[in-house]
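> whatever this is, show me its structure:
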Amino acid sequence: MSTALPATGYEVRLVTRPEGLPTVENFAVAEAPLPTPAEDEVLVRNLAFRVSASIRMMISEGAEAVEGVPFPALGPGDTLAEQAVGEVVVAGRDSGLKPGDLVSHHLGYREYAAVPPAGLTRLPDAATDPTDPTDPTDPTVHLGHGWTAYAALTRGVQIRPGDTVFVSGASGAIGSMAGQIACLLGAARVIGSAGSPAKADRLMSGLGYDAVVLRGGGSMADQLRDAAPEGIDVVLDTVGGEQLAAAIEVANAGARVLVVGALSGQLATSGTGRTAPVELDSVQLLLKKITLRGYSADDDPDALAEWNEKSAQWLRAGKIVFPHARIKGIENAPQAIVDTIGGRHLGTVIVEI
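Okay, here's the model as predicted:
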């Protein structure tokens, strides 16, 4: 190991499990010895990592008892984890990598990580200007949820020319990409939901949305009827709750509904964030012959390579942008978690180290 490496690095740990929504006091930024990689592992210096509201599912009481959640449960003292991009410092044996290579992996929330080669994806070389959100070689682009939206709209449900699409939670990491992608796939009208007029304005200014309904702005079903007078053909639901129920009410016959998130539960002020109850009118499902299914992009891993190719082309051509907020400094990660769950930001939230 190179003598130029520091002896320690910083990481974000869970101190106590939150009761209700997390606060900065539930986390600590601690100094830890530099990880020593095994012979076949790769030592990565992280450049940035993603912050997601879904972390609440990992850190709340009872997380370890829930089956099917695609995240590891975390207890007090554990280091948090999320998608990260970084630079190889020490390449493991037979890893096919070399120092300086850019990679993505799932051990964010720390400055250095020892990662098995199977847990790494090699990325293109960095951009000349790493702050340029239109440059597909900016490694932070790979922290976005664009591929989740792309897989959902091409595999989970296929957009048909002329469709009216509703995306709940449109200002989130998935939703802020989904509107743009839906337009490129042939949707005639794209409607989103958001929590503020400022977010609504941003979504309708270059992010693919023709109309935005507001949470807390009156009956969600009535707002959707006004925004989609000819009904809704496709629903990409990241929220659940009232918004999913309203979308079913306004949906056309044969509508396709894809549930990819549950923000109404994850952002609830009480509870564990792992339940998102919703009351649906099953008569509407029956009479309209609506298709309703849950979906994870992990079900279609082939979509990732396809998305990487298409998104690079679209970014270069100026057909899409990558909405995100950059938070500088790992010491600000606890506040970034609180702000993300509180809905302060639009798009993907990234902490730069």
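> contacts, neighbours, all on C-alpha from now
OK.
> spatially, and excluding backbone neighbours, which residue is closest to Pro22.
Closest residue to Pro22 apart from its sequence neighbours, by CA to CA, 6 or more residues apart in numbering: Val338 at 6.4 Å.
> tell me the helices and strands packed up against the helix or strand harbouring the one you found.
Applying DSSP states H and E as the criterion places Val338 in helix 333-341. In terms of contacts (3 or more CA pairs under 8 Å, 6 or more residues apart in numbering; DSSP states H and E), helix 333-341 is packed against strand 42-51, strand 348-352.
> in the next helix-or-strand element following the longest one, which residues are buried?
By that I understand strand 42-51. Following strand 42-51 in sequence order, the next helix or strand is helix 55-59 (DSSP H and E). Neighbour-count burial for helix 55-59, counted by 16 or more other CA atoms under 10 Å, picks out 55-59.
> could you do stretch 262-270 as well?
Using 16+ other CA under 10 Å as the test for burial, stretch 262-270 gives 262-268.
> could you also give me the structure for this next sequence, so I can compare it with the first?
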Amino acid sequence: MKNRKITLKKRPVGMPLLSDFNIEEELMPVSGEGEVLLKSAYVSVDPYLRGKMNGTHPPIFELNEPVSSKIIAEVVESNNDNFKKGAYVSGYLNWKDYQVSDGKALQKIDSNTAPLSAYLGVLGITGLSAYIALMDIGKPGKGETLVVSGAAGAVGSIAGQIGKIIGCKVVGIVGTDEKIDLIKTKFGYDEAINYKTTPDLKAAIAQLCSEGVDIYFDNVGGSISDGVIANMNNYGRIPVCGTISNYNDIKAQTGPSLLPIVVYKFLTIQGFLIGDHAVRFPGVIAQLSAWLKEGKITYSETILEGFDKLPEAFIGLFEGRNEGKMIVKID
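Model (predicted):
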């Protein structure tokens, strides 16, 4: 029996292409003493992987080596007393059907609490990023106005719902009219803007946020962020969780000079990477689980099926083909 893996064939230039990846076969791995044999069940594809492919987000992916991301896997063989055969775990693993682990970096998953795929989304890095970035940097308060870019995406859809729980007015920026309907009906957003059909985003934000913007949860960067930041109130807070609009740039982009706005409006702009907050994970997941159980938050997933769909799913992130979390279910 052969084991499939997906490797990085060449570093993408601009938009990633299917030809940047290789689907290869290798011998099936065998678990040794203290190890477990894992079978991939659900694989997370995320925009930040793009930086690992071109070397701007360490640790970088090496050419002709497997791509890796967060994966939910089944323990199919165990020589480790901490893991039982048939249990499910999550961890940063390679894009392979099967692989061996010593178990040190694996987290056990309770499949009775939520569907397995939820641990890649609302109860995984997605939910953790939305909660910690918004609460720690955004510091939302009741009655404040929160704007979220990439509002129908994995992190944005959760961040907006948390803002509503706190009591904020929440405005989302998305790329289609269908996503406007999604975030308003399913995620409870008060208002939404389709940036692709809005010629003057700055003016549109000013109209919907008549009292200004207190918090901007930034997932996209670029000209969208320029339009929002121009409408920030004094002492506004801007957690920068991602800049997906720039990940595939070949040339550096220029935009309005922000420093005068930062100075004269006393703005706080802070970058965010989830790996810096691991000590918080258990408590935050407990809170998200409680909100999920109480019906205060919900989530959306775009699930493609088939190991060979992994590169396609990843590329789809940059084409806006996902509603909520993009996941690949391994057959």
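> most tightly surrounded among the helices and strands packed on helix 333-341 of structure 1?
Burial of those is given as mean neighbour count (mean count of other CA atoms under 10 Å); strand 42-51 ranks first at a mean of 26.
> give the aligned range of it in structure 2.
Mapped onto structure 2 using TM-score structural alignment, strand 42-51 of structure 1 covers residues 36-45.
> cool, and stretch 320-336 of structure 1?
Counting by TM-score structural alignment, stretch 320-336 of structure 1 corresponds to 297-313 in structure 2.
> ends of the matching stretch, how far apart?
The first and final residues of stretch 297-313 of structure 2 sit 25 Å from each other (CA to CA, to the nearest Å).
> try stretch 58-68 of structure 2
13 Å.
> now do that stretch: everything it contacts.
Defining contact as CA atoms under 8 Å, 6 or more residues apart in numbering, one finds that stretch 58-68 of structure 2 is touched by 5-11, 51-55, 92-96.
> and stretch 28-41 of structure 2, by the same measure?
With CA under 8 Å, 6+ apart, stretch 28-41 of structure 2 has contacts from 1-3, 71-81, 83, 96-103, 329-331.
> can you check stretch 313-327 of structure 1 too?
Stretch 313-327 of structure 1 has contacts (CA under 8 Å, 6+ apart) with 133-136, 141, 144, 173, 176-177, 180-181, 207, 311, 333, 336, 345-352.
> what's the answer for stretch 85-100 of structure 1, then?
For stretch 85-100 of structure 1, contacts defined as CA under 8 Å, 6+ apart pick out 1, 37-49, 101-105, 108, 117, 139-140, 142-143.
> report the buried residues of that stretch.
Applying 16+ other CA under 10 Å to stretch 85-100 of structure 1 flags 85-92, 97 as buried.
> with stretch 162-175 of structure 1 instead?
163-175.
> to which residue of structure 2 is Arg17 of structure 1 aligned?
Match for Arg17 of structure 1 (TM-score structural alignment): Arg11.
> check the offset of the match of stretch 320-336 of structure 1 from the chain's centre.
Distance of stretch 297-313 of structure 2 from the chain centroid (CA atoms, centre = their mean, to the nearest Å) equals 12 Å.
> and that stretch, what's buried?
By neighbour count on 16+ other CA under 10 Å, the buried set for stretch 297-313 of structure 2 is 297-301, 303-304, 307-308, 310-311, 313.
> same check on stretch 149-160 of structure 1?
149-153, 156-160.
> distance from that stretch to the middle of the chain?
Stretch 149-160 of structure 1 has its C-alpha centroid displaced from the chain centroid by 16 Å (CA atoms, centre = their mean).
> okay, that stretch sits on what stretch of structure 2?
Stretch 149-160 of structure 1 corresponds to residues 130-141 in structure 2, going by TM-score structural alignment.
> now the lengthiest strand in structure 2: which residue numbers in structure 1?
Across structure 2, the longest stretch assigned as strand under DSSP state E is strand 68-78. On structure 1, the counterpart of strand 68-78 of structure 2 by TM-score structural alignment is residues 81-91.
> what's the average distance of the longest helix seen in structure 1 to structure 2?
Ranked by number of residues, the top helix in structure 1 under DSSP state H is helix 302-316. Here the mean offset of helix 302-316 of structure 1 against structure 2 after fitting is 2.1 Å, by mean CA distance after the TM-score superposition for structure 1.
> next secondary structure after that helix?
strand 324-328.
> report the angle between that next one and helix 333-341.
160 degrees (axes from the mean of the first three to the mean of the last three CA atoms, to 10 degrees).
> mean offset of strand 324-328 of structure 1 relative to structure 2 (after superposition)
Mean for strand 324-328 of structure 1 is 0.6 Å (mean CA distance after the TM-score superposition for structure 1).
> one step back: max pairwise distance over the buried residues of stretch 85-100 of structure 1: which two?
Val85 and Gly92 (17.3 Å; CA to CA).
> wait, which of the buried residues of stretch 262-270 of structure 1 is closest to Arg215 of structure 1?
For the buried residues of stretch 262-270 of structure 1, the nearest to Arg215 of structure 1 is Ser264 (11.1 Å; CA to CA).
> identify the residue of structure 2 aligned to the closest one.
Matched by TM-score structural alignment, Ser264 of structure 1 corresponds to Ser245 in structure 2.
> show me the helices in the stretch 151-300 of structure 1, by range?
Under the criterion DSSP state H, counting those that start in this stretch, helices of the stretch 151-300 of structure 1 are mapped to 175-184, 197-203, 220-227, 241-250, 263-266, 282-288.
> distance to Asn26 of structure 1 for those helices - can I get that in CSV?
Output for the helices of the stretch 151-300 of structure 1, formatted as CSV (distance: least, CA to CA, whole Å):
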stretch, distance to Asn26 of structure 1
helix 175-184, 28
helix 197-203, 28
helix 220-227, 34
helix 241-250, 27
helix 263-266, 16
helix 282-288, 41
